[in-house]
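>>> When you get a sec, could you give me coordinates for this:
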Amino acid sequence: MPHPIDLALIASLIGDPARAGMLSRLLEGPARTAGELAREAGISPQTASGHLSRLLDGGLLRVEVQGRHRYYRLASADVARALEALNVLVPTRPASVDVPQPLRFARTCYDHLAGTLGVALAEGLERRGYLESVEDGFALTPTGTRFVEALGVDVQALTRGRRAFARRCLDWSERRAHVGGALGAALTERLFTLRWIARRPEGRGVRLTVEGRRGFDRELGLSWP
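Sure, this is the predicted structure:
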């Protein structure tokens, strides 16, 4: 059990709007520079530097140096899981909030598929009887285990890891759940490998490929115009 003071420290780091915005951006996409995070948060580079230093000291971020550039990313999957859990408590967005269509359709949420496509994947797996809801997330059925193994996912390896197997991750644009956890990450990695999905140049955006349209339709009965 963490000491209340330590818990309060972490809460204070996340609780600042600018820092929360930076963490959210890093949860949804790849590593970013301080300048990119400052622009996205609408703050000055000097202010962003101070916030990033606090997040690094608090163990929520890590930094990688490549030449003259410093790239910030979440410190670990544990940080991502904590942020995902907090997202469940976020009130429903008002209808007036405009989410760019490419990001609404498909994007990565840390390391798993989100957006309309991610939610459709979760619901398609449930409809086919491959996935079922349980108290703490999702569980694969025996048929579902055979299905994802046929896609190339090593289910046994996922169950041996310390990461939660399949979390219900509330999608911030769809307000319905997509598959997070170890299974969500492994499925997303396989979809990239199979070239069903591909990354958009701008970062966390994902596009559905021709192979993906055929594969989702064939395997899960999911189709898009």
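>>> CA atoms for contacts and neighbours, from now on please.
OK.
>>> wait, what's in contact with the most centrally placed residue in the chain?
Centroid-nearest residue in the chain: Cys109, 1.7 Å away (criterion: CA atoms, centre = their mean). Contacts for Cys109 (CA atoms under 8 Å, 6 or more residues apart in numbering) come out as 27-29, 204.
>>> Another for comparison:
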Amino acid sequence: MSGGDVDIARTAALFADPARVRVLAALADGRSLPASVLASEAGLSAQGTSAHLAKLREAGLIVAERSGRHRFYRLTGAHVGEVLETLARFSPVQPVTSLKAGTRLAALRFARTCYDHLAGRLGVAVMAALLDQGALAATDGIPTTQRREHDRLSAPLASHPYVLGPRAQEIFGGLGIDLDEVGRRRRPLLKFCLDWSEQRHHLAGALGAEVAEALHRRGWFERRKPGQRALRLTDRGVQALRDDLGVDLAA
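Below you'll find the predicted structure:
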């Protein structure tokens, strides 16, 4: 028998539980985490975490892999992280009721990972710098990362107006990135997201992931806490971003 209509409501219900959303958000940077870390991040008991993980696995949103005696969980792919970012773009902002919550929100908006690439002010600033330096080029006559008229807040960018620029080999090579090698991967080389907090474009796809990894290898940023997406620029990173890419985020 042929299939009927897709059951959107059933999948959407999985994102309607705040605890499950916190579990997915903890995995949104592409890493694999054990249930104990996820329980701490979501504020759940071990039993409650196990129940949520079972539902998410059944729905195909996460997968589990064993390493010795431990089981680690991760998202099934970047598309799940994109769903979270999409929902964030048109979801109301929760009121900040404590200094701790306000500090964490500010940290996420400043610099975070979106699955495996950079987002927030840092991600948007790096993207803008790549345009300014000629590593990327816009094909629609708008040489900025601003939101285009056809960009939808409720969906990932279906198309984008960017290509590799005339200085792509030089700029990305200076970061230790081999464009030819990255371009041979199955994943699209160039992909872009409309950043939910900045409402501007940031670099995603295989190249976005490689840029994030290159900056991390160089010690330009570090994670604020294990299991969280928020990033902290190091002193070396602040200086290197200014000197190498013309990005000034010291303020």
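>>> Please state their TM-score.
Scored against TM-score structural alignment, normalised by the length of structure 1, the superposed chains reach a TM-score of 0.79; 223 aligned residues with a CA RMSD of 3.1 Å.
>>> re the thing from before, taking the contacts of Cys109 of structure 1 one by one, which sit in helices?
27-28 (DSSP state H).
>>> between the contacts of Cys109 of structure 1, which is closest to Ser96 of structure 1?
Distance to Ser96 of structure 1, by CA to CA, is smallest for Glu28 among the contacts of Cys109 of structure 1, at 21.4 Å.
>>> Go ahead and confirm that closest one touches Arg204.
Yes: assessed by CA atoms under 8 Å, Glu28 of structure 1 is found in contact with Arg204 at 6.2 Å.
>>> So which of the two has more stuff around it?
Arg204 (23 against 20; other CA atoms under 10 Å).
>>> which residue packs closest to that one, ignoring adjacent ones?
Gly29 (4.3 Å; CA to CA, 6 or more residues apart in numbering).
>>> hmm, back to that, show me what the residue nearest to the centre of structure 1 aligns to in structure 2.
Under the alignment (TM-score structural alignment), Cys109 of structure 1 pairs with Cys114 of structure 2.
>>> now Arg163 of structure 1
Aligned against structure 2 - with TM-score structural alignment as the criterion - Arg163 of structure 1 pairs with Arg187.
>>> now Trp172 of structure 1
For Trp172 of structure 1, the residue aligned by TM-score structural alignment is Trp196.
>>> need the contact list for its match.
So Trp196 of structure 2 contacts 85-86, 88-89, 120, 153 (CA under 8 Å, 6+ apart).
>>> where's the nearest residue to Ala42 of structure 2 once chain neighbours are set aside relative to Gly205 of structure 2, distance?
Nearest residue to Ala42 of structure 2, sequence neighbours excluded (CA to CA, 6+ apart): Arg22, at 5.1 Å. Distance, Arg22 of structure 2 to Gly205 of structure 2, using CA to CA, to the nearest Å: 24 Å.
>>> Same question for Val6 of structure 2.
27 Å.
>>> Looking at these two, which has the bigger crowd around it?
Just comparing Val6 of structure 2 and Gly205: by other CA under 10 Å the higher neighbour count belongs to Gly205, 17 against 8.
>>> which residue packs closest to Leu233 of structure 2, ignoring adjacent ones?
In space, and not counting its chain neighbours, Leu233 of structure 2 is closest to Phe221: 4.3 Å by CA to CA, 6+ apart.
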